[in-house]
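Pasting a predicted model and its sequence here:
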Amino acid sequence: MNKTIAVLAGDGIGPEVMEQTIRVLNTIEKKFNHQFEVLQGLIGGSAYDKFGTHFPEATKFICQRSHAILFGSVGGPVNESHHEKWKNCEKNSILSLRKEFQFSSNIRPAKVYAELKDICPLKDSIIKNGIDIVIVRELLGDIYFGEHRTYIENQLRKAIDTAEYDEKQIEIVAHQSFKLALMRKNKVTSVDKANVLDTSKLWREVLTEIGKQYPTVTLEHMLVDNCAMQFFINPCQFDVIVTANLFGDILSDAAAAFPGSLGLMPSASFNEKGFGLFEPSGGSAPDIAGKNIANPIAQIMSLAMLLRQSFELIEEASCIENAVQKALQAGYRTCDISANKTETVTTEEMTNRIIEFI
């Protein structure tokens, strides 16, 4: 297979974990006789240093001519957020990418590895059957994109935030979730607030209609407040969760607590045409950048998602996923996932072990 990948490492730990991930890509390339053209682009603070903008045209061009985007992380130290280099860096980078390529759905897995149960905050009795959830979040509608207004009325400060959805927006993310369920356990849980919100009533109607096109997939509806409670009472019941932008933002961050570290959590965003961006769920972590201690697993697993979902290279993606699991089974830990902080491996060493298992 010949494919082109836009690689945007970004800032902080982005470049070092991306470097290790490209080593994994090269290993897969040789093992399975593929050819991947990697096009490196600047984004975030690193782009600002050269171009004076966080998302330069040169980077946009690289993305446009690629089959998928592998993204690192952007942003700088909190105490420097007022500097021009870092001001609105995340917004101008990742949100601009989402707008430019109309990424309409975000997919975020949350898996508790059996080998890492000790760092999951939930009791063994709750996670005994394992947690392996994928949250599909709609990205282009809802309250984030409606009217936002603050004003004075009758000498009182008032504010309005308008949530809007049309059926097309919902249909796109519905199909995404059902197709994903077909590759997993054939179950979709649609989360809404249909007992109160008209947008949720429409959401539920459209999900039900689309669900009829996937007869082998079980669809259930759940109110968001109940879902939040079920997350911590019986998370093992969930497989694919699909929900609106606001609810997805909150629930996916809550689910991020399950694995015990953001360094284990990949994610992907897709547009209606299937073009995808793949990135770790965590941030740029500038406090540990350059120390060779960052966990590369989220970035490496983002690569596995790219191979599986953009290139349909199922065996290759499974090979990476299995290698990560074997490295964890063998006891290798970066500092963020180690119960004993004195027995850890570096970013490079963890990658070495993963590559050996590949």
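Looks like it arrived, so ask away. Numbers count the residues shown, from 1 in each chain.

only C-alpha atoms for contact and neighbour calcs from this point on.
Noted.

for the strand or helix carrying Asp249, packing partners?
Using DSSP states H and E, Asp249 falls within helix 245-255. When contacts are defined as 3 or more C-alpha pairs under 8 Å, 6 or more residues apart in numbering; DSSP states H and E, helix 245-255 packs onto strand 132-138, helix 224-233.

what are the ranges of the helices in this structure?
Taking DSSP state H as the test, the helices found in the chain are 14-32, 45-51, 57-64, 89-90, 96-101, 124-127, 167-182, 198-211, 224-233, 245-255, 297-309, 314-329, 347-357.

For the residue lying closest to Tyr151 once chain neighbours are set aside, list the residues it contacts.
Sequence neighbours aside, Lys158 is the residue nearest to Tyr151 in space, at 5.4 Å (criterion: C-alpha to C-alpha, 6 or more residues apart in numbering). Residues near Lys158 by C-alpha atoms under 8 Å, 6 or more residues apart in numbering: Thr150, Tyr151, Ile152.

quick one: which of these is nearest Gly276?
Thr150 (35.5 Å; C-alpha to C-alpha).

Settle this for me: Leu223 is touching Val191, isn't it.
Yes - using C-alpha atoms under 8 Å, Leu223 is in contact with Val191, at 5.6 Å.

Who has more neighbours out of those two?
Val191 (25 against 15; other C-alpha atoms under 10 Å).

OK, contacts around the more buried one?
Contacts of Val191 (C-alpha under 8 Å, 6+ apart): His221, Met222, Leu223, Val224, Cys227, Ile241, Val242, Thr243, Ala244, Phe247.

List buried members of the residues you listed by neighbour count.
Those of those that meet the buried threshold are His221, Met222, Val224, Cys227, Ile241, Val242, Thr243, Ala244, Phe247, by 16 or more other C-alpha atoms under 10 Å.

what's around the closest residue to the first one other than its chain neighbours, how many residues?
Counting by C-alpha to C-alpha, 6+ apart, His221 lies nearest to Ser190, which is 4.8 Å off, once chain neighbours are set aside. Summarising burial for Ser190: neighbours were counted as other C-alpha under 10 Å, giving 25.

Alongside the first one, take a look at this:
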Amino acid sequence: MPKIVTLPGDGIGPEVTAAAVEVLREVAPDLTFEEHAIGGMAYDAHGDPFPQRTRDALADADAVLLGTVGGPQNSPWNSLPRPMRPESGLLALRKALGCYANLRPVRVQPGLEHLSPLKPELARGVDILIVRELLGGVYFDQDRKIDGDTAYNTMRYTTPEVERVARMAFWAAEQRKGRVTSVDKANVLEVSELWRRDVQALRDRDYRNIHLNHEYVDSVAMLIVSDPSRYDVIVTENLFGDILSDLAAVIPGSLGLMPSASLGDGAGLFEPIHGSAPDIAGKGIANPAAAIMSAAMLLRHGLKRSDAANQIERAVALALREEPTRDLGGKADTRTFTNAVLEAMGTPVG
């Protein structure tokens, strides 16, 4: 029986995670679930945003389902030393799992073009997969410091780090349209020169069937919203990927529609990319679609159950058309939308 570790986290995390688990239980009743703490709530309970008991639970997990981490800008958590802040728990979790590649699909479902702020002719048919390197760059490099009026962070990559995430992007492209855009800033950054060189070399050596294009990050930031259909798979480093994937999240209409999968050496980590939304936490109105679709990615990438994943994704698309949530201009709350998904899957709702 596959073991799923759930980490509801902070803010709306427990609400959307509960919805995702409910859907998973219906489509895959053989799964077992074990809940643990992470983030700010973990610090409050255990004095650590990534406590040892949570770390230990990952050892035999088949997949990890995460809610959200963090609090409001004025949260006392933000005044803690950096290693004790909620976000540090998330970074430590990714490192513990060896999740070096973050997959963020940006898809506009047929019939849902009206949810996008883009013109319908631009939004129609958009289907992008952003592959973000997740364990390197400025977020993880230890060469960092604030020294009086001077501060610095270091962006550093090695050839093995570039190759392993590029390989993930090429693998994904083989199952899609066969096109990869590698994003860098090679005109001004040496680390981007290395990135471009290594991605190109890997393609020429092992993936000659893939069409590879190199583009600068500032150009992509414009084109991803002005001509999104030009992209199939985008691969880039940690900081650029963080920014571009949040920018691209506007295309489907809401961060509440953006799931993700973080893959690497061990159990995969699956989570919505939206924040903890503390202003609406506990009100039962959060959009659980991204968490539920993250559960679908868990089934597809973590447990190799594509049929069950497809079933969930079809049900979510139908529920979005029939019971849109408040962030999408509808009236559905968390419970109503979850019920709509379950009904679309053929599950009776009492």
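Cool, the structure landed. Please read all numbers here as calculations on a predicted model, not as lab measurements.

circling back to that earlier point, have a look at how far, on average, the helix holding Asp249 of structure 1 is from structure 2.
With mean C-alpha distance after the TM-score superposition for structure 1, helix 245-255 of structure 1 departs from structure 2 by a mean of 1.4 Å once superposed.

quick one: that helix aligns where in structure 2?
Under TM-score structural alignment, the match for helix 245-255 of structure 1 in structure 2 covers residues 238-248.

And the longest strand along structure 2, how far out from the chain middle?
As assigned by DSSP state E, the longest strand anywhere in structure 2 is strand 99-107. Remark: strand 99-107 of structure 2 is offset 6 Å from the chain centroid, using C-alpha atoms, centre = their mean, to the nearest Å.

Just want the angle from it to strand 127-133.
Interaxial angle of strand 99-107 of structure 2 relative to strand 127-133 (axes from the mean of the first three to the mean of the last three C-alpha atoms, to 10 degrees): 160 degrees.

Give me the range in structure 1 that strand 99-107 of structure 2 lines up against.
Using TM-score structural alignment, strand 99-107 of structure 2 pairs with 103-111 in structure 1.

which helices and strands does the longest strand along structure 1 pack with?
Longest strand in structure 1 by number of residues, with DSSP E as the criterion: strand 2-10. Packing contacts for strand 2-10 of structure 1, counted by 3+ C-alpha pairs under 8 Å, 6+ apart, involve strand 35-40, helix 45-51, strand 68-73.

any chance of the ones you listed in JSON lines, plus distance to Ile354 of structure 1?
Output for those, formatted as JSON lines (distance: least, C-alpha to C-alpha, whole Å):
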{"stretch": "strand 35-40", "distance to Ile354 of structure 1": "20"}
{"stretch": "helix 45-51", "distance to Ile354 of structure 1": "28"}
{"stretch": "strand 68-73", "distance to Ile354 of structure 1": "19"}
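
Just say which of those is most tucked in.
Across those, averaging neighbours per residue (mean count of other C-alpha atoms under 10 Å) puts strand 68-73 on top, at a mean of 26.

returning to that earlier point: go through the contacts of Lys158 of structure 1 and say which is closest to Lys326 of structure 1.
When the contacts of Lys158 of structure 1 are compared for distance to Lys326 of structure 1 (C-alpha to C-alpha), Thr150 wins out at 53.3 Å.

can you pull the contacts of the closest residue to the closest one other than its chain neighbours?
What sits nearest to Thr150 of structure 1 in space, not counting adjacent residues and going by C-alpha to C-alpha, 6+ apart, is Ala159, at 4.2 Å. Counting by C-alpha under 8 Å, 6+ apart, Ala159 of structure 1 makes contact with His148, Arg149, Thr150, Tyr151.

taking those one by one, which sit in strands?
His148, Arg149, Thr150, Tyr151.

How much space separates the last one from Ala159 of structure 1?
Going from Tyr151 of structure 1 to Ala159 of structure 1 by C-alpha to C-alpha, to the nearest Å gives 6 Å.

what does the first one give?
Here the criterion is C-alpha to C-alpha. By it, His148 of structure 1 lies 8 Å from Ala159 of structure 1.

Give me the contacts around stretch 309-320 of structure 2.
Residues contacting stretch 309-320 of structure 2 (C-alpha under 8 Å, 6+ apart): 23, 27, 109, 112, 289, 292-293, 295-300, 337, 340-342, 344-345.

how about that stretch, aligned to which bit of structure 1?
Stretch 309-320 of structure 2 maps onto residues 317-328 of structure 1, going by TM-score structural alignment.

Give me the buried positions along that stretch.
For stretch 317-328 of structure 1, burial by neighbour count (16+ other C-alpha under 10 Å) applies to Ala317, Ser318, Cys319, Ile320, Glu321, Ala323, Val324, Gln325, Lys326, Ala327, Leu328.

average offset between it and structure 2?
With mean C-alpha distance after the TM-score superposition for structure 1, stretch 317-328 of structure 1 averages 1.0 Å from its match.

What lines up with Ala172 of structure 2 in structure 1?
Using TM-score structural alignment, Ala172 of structure 2 pairs with Leu180 in structure 1.

and the closest residue to that match other than its chain neighbours, how far is that from Ser81 of structure 1?
Computed as C-alpha to C-alpha, 6+ apart, the closest residue to Leu180 of structure 1 that is not its neighbour in sequence is Val240, at 7.5 Å. Between Val240 of structure 1 and Ser81 of structure 1 the distance is 36 Å, computed by C-alpha to C-alpha.

centre of the chain versus stretch 138-152 of structure 1, how much separation?
Worked out by C-alpha atoms, centre = their mean, stretch 138-152 of structure 1 lies 23 Å from the chain centre.

List the buried residues in that stretch.
Applying 16+ other C-alpha under 10 Å to stretch 138-152 of structure 1 flags Glu138, Leu139, Leu140, Gly141, Asp142, Ile143 as buried.

what do we get in structure 2 for the third one?
What that stands for is Leu140 of structure 1. That one, Leu140 of structure 1, aligns with Leu135 by TM-score structural alignment.
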